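Asks: let's see this in three dimensions:
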Amino acid sequence: MSFFKNLFKKSAPATPTRDLNHVSKLIIGDIIELSDSFTLPSEIRRQKFEVIAIETLEFEHQHYPRFKLQGEQQTYVWLTLPGHDQNNFQLSLELTREEVSQLFDLALFGDVFEEGFTELPSQLPVTLGDWHAARYYQQDIATVGYHHRTDFRTSAPSQYTEDNPGRQFDFYHLHDAKENKLIDIMVYNTGDTDVYLTVQLGNDSITGYWPIA
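Replies: Model (predicted):
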């Protein structure tokens, strides 16, 4: 972690020893710096983050990487590259149950898991800054996916259930009117539920790369 701390003191990327110019090339130990764009939540603008884990989210017709990023102040966010558009990525903040209850009326939030539900207002708590929107609309409901703690960018998860180490979940997805701010929900077979506030970003949201090697 001393490497990570030292980089926070630098104002410009070092001469790279590896060609790192896109989020799709990140490996564990790399560091990125986010821009000061107003498209980013204010808490993470101009902040540096280190890649500390790489996972894979798998759905029926695609799988894509998910990077766990750690900030200088022990802030954690997730960066994902869904779909085939390599010019965009998503940053997600995982919510605690308390934060979910602050942000939403839990009775209304529970309706997200029911067929026919379409709209969810938020209660706009100041504590979560500007990660969230005032209103969300349903898009995906109970889409089956698998969560792998493995980087499958150079291969693919097994198509055979008995050889597939992924943890199965049902995926629920909502977006705001501009489709820039999202809610992603993963409900596992055990009943564990992960809730994320997500923002859509372009590659120009990253202003610096520091490859580990």
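
Asks: please count neighbours and contacts with C-alpha atoms only from this point.
Replies: OK.

Asks: do a quick rundown of the strands in the chain.
Replies: For the chain, the strands defined by DSSP state E cover 31-34, 48-59, 62-71, 76-80, 88-95, 119-121, 135-148, 167-175, 181-188, 193-202, 206-210.

Asks: put together CSV for the ones you listed, with distance to residue 105 and mean neighbour count on each row.
Replies: Formatted as CSV, the strands of the chain follow (distance: least, Cα to Cα, whole Å; neighbours: other Cα atoms under 10 Å):
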stretch, distance to residue 105, mean neighbour count
strand 31-34, 32, 22
strand 48-59, 29, 22
strand 62-71, 29, 20
strand 76-80, 24, 20
strand 88-95, 15, 19
strand 119-121, 8, 18
strand 135-148, 12, 18
strand 167-175, 16, 21
strand 181-188, 15, 22
strand 193-202, 14, 19
strand 206-210, 34, 21
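
Asks: okay, those strands in CSV with distance to residue 128 next?
Replies: Formatted as CSV, the strands of the chain follow (distance: least, Cα to Cα, whole Å):
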stretch, distance to residue 128
strand 31-34, 19
strand 48-59, 19
strand 62-71, 17
strand 76-80, 13
strand 88-95, 9
strand 119-121, 15
strand 135-148, 15
strand 167-175, 17
strand 181-188, 13
strand 193-202, 10
strand 206-210, 22
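
Asks: one more, for comparison:
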Amino acid sequence: MGFLKSIFGKKEQPKRQLNHVSHLQVGDMISLDDSFALPPALRGQQLRVEAINTYEYQRSQRSEWVLKGHSNDTIFLSLDEDDESYLSLSIKIPRSIVEQLFDLDEFSVIFEEDDTAQLVTLPLEGEIQSQYGQWLGKQYHQHQFAQFGYFHRQDYRGMKPPQDSHGATGEPFEAYLLLDDEEKSAVEVEVYEGGETDVMLTLYRPLTDIRDFWPGE
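Replies: Have a look, this model is predicted:
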């Protein structure tokens, strides 16, 4: 009987292999390096993929993985691909934090078409320093002004997002990007219709900062 079962029995499906960011699905988990080069919100954290979004631009699109860990902080992960590939790890900060990190007059220049913003990080102390210090460069220069795109709360890897004006075309926005002198960190700003504005602090890190992958159920 055991022999017959081995012939006619149902074979187990092979487990999904997961070893690269680009293959992450909702429910998968990663663990990050415990290096002190990483901010506390990232250092040694185990993070679960809660959602996958898509940024659509005129000639490209980019996936964003929304991650959460035990602290319930939200981390946004994407791939920055140029000559080499890097992890792009971001957190959103409210206006109350923006005004503690930067001079608001300098910050407002980001949105002025005839000027190029130069942003200097203010001196930080106490809890603000411990929470945000490692996310920040000393000085930033503007690299991108009002790049138009659509934000989709869906995963469109390998597909073209909807183009029909009557369909789910996503949320239109304009993107602004400032890089620090070493191009290891960034300040990203997204302005949506109605004036809603998201400000992100971003770090660019090597792919090896992800130590382990675990496929979801």
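
Asks: and the strands of the first structure: which comes nearest residue 19 of the first structure?
Replies: Shortest distance between residue 19 of the first structure and the strands of the first structure, using Cα to Cα, is found for strand 206-210: 9.7 Å.

Asks: residue 37 of the first structure -> the second structure?
Replies: Matched across to the second structure, residue 37 of the first structure falls on residue 35, judged by TM-score structural alignment.

Asks: quick one: residues contacting the closest residue to its match other than its chain neighbours.
Replies: Computed as Cα to Cα, 6 or more residues apart in numbering, the closest residue to residue 35 of the second structure that is not its neighbour in sequence is residue 43, at 6.3 Å. With contacts defined as Cα atoms under 8 Å, 6 or more residues apart in numbering, the neighbours of residue 43 of the second structure are 32-36.

Asks: residue 161 of the second structure now?
Replies: 56, 169.

Asks: which residue lines up with it in the first structure?
Replies: Checking with TM-score structural alignment, residue 161 of the second structure has residue 157 as its match.

Asks: swap in residue 212 of the second structure?
Replies: Checking TM-score structural alignment: residue 212 of the second structure goes with residue 208.

Asks: do residue 147 of the second structure as well
Replies: That one, residue 147 of the second structure, aligns with residue 143 by TM-score structural alignment.

Asks: what do you get for residue 192 of the second structure?
Replies: That one, residue 192 of the second structure, aligns with residue 188 by TM-score structural alignment.

Asks: what distance do you get for that match to residue 97 of the first structure?
Replies: 15 Å (Cα to Cα, to the nearest Å).

Asks: one more: residue 85 of the first structure?
Replies: Distance of residue 85 of the first structure to residue 97 of the first structure, given as Cα to Cα: 32 Å.

Asks: neighbour count winner among those two?
Replies: Of the pair residue 85 of the first structure and residue 97, residue 97 is the one with more neighbours under other Cα atoms under 10 Å, namely 12 against 8.

Asks: ok so, going back, let's see which of the contacts of residue 43 of the second structure end up in helices.
Replies: Secondary structure from DSSP state H places none of the contacts of residue 43 of the second structure in helices.

Asks: name the member of the residues you listed that has the highest neighbour count.
Replies: That'd be residue 32 among the contacts of residue 43 of the second structure, by other Cα under 10 Å, with 19 neighbours.

Asks: surely residue 78 of the first structure meets residue 68?
Replies: Yes. At 4.7 Å, residue 78 of the first structure counts as touching residue 68 under the criterion of Cα atoms under 8 Å.

Asks: quick one: contacts for whatever residue of the second structure lines up with residue 53 of the first structure?
Replies: Residue correspondence to the second structure (TM-score structural alignment): residue 53 of the first structure is matched to residue 51. Contacts for residue 51 of the second structure (Cα under 8 Å, 6+ apart) come out as 26, 65-67, 154.

Asks: now do residue 48 of the second structure
Replies: Per Cα under 8 Å, 6+ apart, neighbours of residue 48 of the second structure: 26-30, 67-69.

Asks: good, wrapping up.
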